[in-house]
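Enquirer: okay, structure incoming, though there's no sequence with it:
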């Protein structure tokens, strides 16, 4: 009998002090994406970012550790559903990621909702994650969203 690790979807809800169009653009414009994505201590060099935000389009980039640039984390996903200023859904087949079996299809779903007064409620669903990795993923997104707050305020 094969034992399977418990998995769950990461769900994060966050309010940004910016309209949906600006939050959406931060996810789909390569220059903006490179400026904020990745937790503190990691960056995304602009030359590694490619985003074609349409169903069937791809998103690829590489996060690089600021202290040790030999540590990298590449990502390459395919958008399966896109509704401008409202929804981004992408799938990525995972390989060589500790704790996640090779070939696992990870889904990332980003919903943007108008909260009034120029604010946007973002709901992120991503996974499946093994339970022991979910906490690190949550912290990484939280750190990235802090950088996104700063970009949107700028």
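Expert: Structure's in. What do you need? As the structure is a computational prediction, the values presented were derived from the model and not from experiment.

Enquirer: CA only for contacts and neighbour counts going forward, please
Expert: Fine.

Enquirer: tell me the contacts of residue 116?
Expert: By Cα atoms under 8 Å, 6 or more residues apart in numbering, the contact list for residue 116 is empty.

Enquirer: quick one: end-to-end length of stretch 79-92, please.
Expert: 9 Å (Cα to Cα, to the nearest Å).

Enquirer: residue 148 falls within a strand, correct?
Expert: No - Residue 148 is assigned helix when assessed by DSSP: H, G, I helix; E, B strand; the rest coil, not a strand.

Enquirer: skipping its backbone neighbours, what lies nearest it in space?
Expert: With sequence-adjacent residues excluded and distances taken as Cα to Cα, 6 or more residues apart in numbering, residue 148 is closest to residue 36, at 5.2 Å.

Enquirer: structure two is appended below for comparative analysis:
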């Protein structure tokens, strides 16, 4: 499986702490994690916010099919950076995701960088799904 990289950037009209909480508090994650057509029930989220801690989420589709993601927090600098390793899923061989938050004139700039393995077929779907997921986060933080 080829190694790929994907960097996505969003700017939120919200303070950095609020964006950090959206990524690290299960009740917040449940409100936006997953692309269109999938949701992530809070009872299917585990966040142990420390290096080596679990960062596990199971997305569920409308038919009840589950898509688990087992991840491990590799490093974190609250409220600036979260790095987690991802074990992969259905045509995606896993990799590492770095989420960096920075102040942008009272707003928060988020840069999410993925490096890992993905098939030619799955990489465009991963990019689309991640964009949809971040769009859901924009909508949540705008409300």
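Expert: Now that the structure is in, tell me what you want to look at. Everything quoted here is computed from the prediction, not taken from an experiment.

Enquirer: residues contacting the residue nearest to residue 148 of the first structure?
Expert: 43, 144-145, 147-148, 151.

Enquirer: please repeat the previous calculation with a cut-off of 7 Å.
Expert: Counting by Cα atoms under 7 Å, 6 or more residues apart in numbering, residue 36 of the first structure makes contact with 144, 147-148, 151.

Enquirer: just residue 60 of the second structure next, same as before
Expert: Taking Cα under 7 Å, 6+ apart, we find residue 60 of the second structure in contact with 38-40, 66-67.

Enquirer: re earlier: map the residue nearest to residue 148 of the first structure onto the second structure.
Expert: Taking TM-score structural alignment, the alignment pairs residue 36 of the first structure with residue 32 from the second structure.

Enquirer: so that match, which state does it fall into?
Expert: Applying three-state DSSP: residue 32 of the second structure is coil.

Enquirer: check the one 4 residues further on too.
Expert: Under three-state DSSP, residue 36 of the second structure falls in the coil class.

Enquirer: with residue 20 of the second structure as the reference, measure out to the residue of the second structure positioned farthest from its centre.
Expert: Farthest-out residue of the second structure from its mean C-alpha position, per Cα atoms, centre = their mean: residue 105, at 23.8 Å. Using Cα to Cα, residue 105 of the second structure is found at 17 Å from residue 20 of the second structure.

Enquirer: cool, and residue 86 of the second structure?
Expert: Using Cα to Cα, residue 86 of the second structure is found at 19 Å from residue 20 of the second structure.

Enquirer: against the first structure, where does the helix or strand in which residue 68 of the second structure is found fall?
Expert: Following DSSP states H and E, one finds residue 68 of the second structure within strand 66-69. Aligned by TM-score structural alignment, strand 66-69 of the second structure falls on residues 72-75 of the first structure.

Enquirer: ends of stretch 17-36 of the second structure, what's the gap?
Expert: 25 Å.

Enquirer: return the distance of it from the chain's centre.
Expert: The chain centre lies 8 Å from the centre of stretch 17-36 of the second structure; the measure is Cα atoms, centre = their mean, to the nearest Å.

Enquirer: next, the buried residues of it.
Expert: By neighbour count, with 16 or more other Cα atoms under 10 Å as the criterion, the buried positions of stretch 17-36 of the second structure are 19-20, 22-36.

Enquirer: surely residue 22 of the second structure and residue 28 touch.
Expert: Yes - counting by Cα atoms under 7 Å, residue 28 is a contact partner of residue 22 of the second structure at 4.9 Å.

Enquirer: identify the residues contacting residue 72 of the first structure.
Expert: 62-65.

Enquirer: what does residue 26 of the second structure give?
Expert: Applying Cα under 7 Å, 6+ apart, we find residue 26 of the second structure in contact with 42, 45, 47.

Enquirer: show me what the first one aligns to in the first structure.
Expert: With TM-score structural alignment as the matching criterion, the partner of residue 42 of the second structure in the first structure is residue 46.
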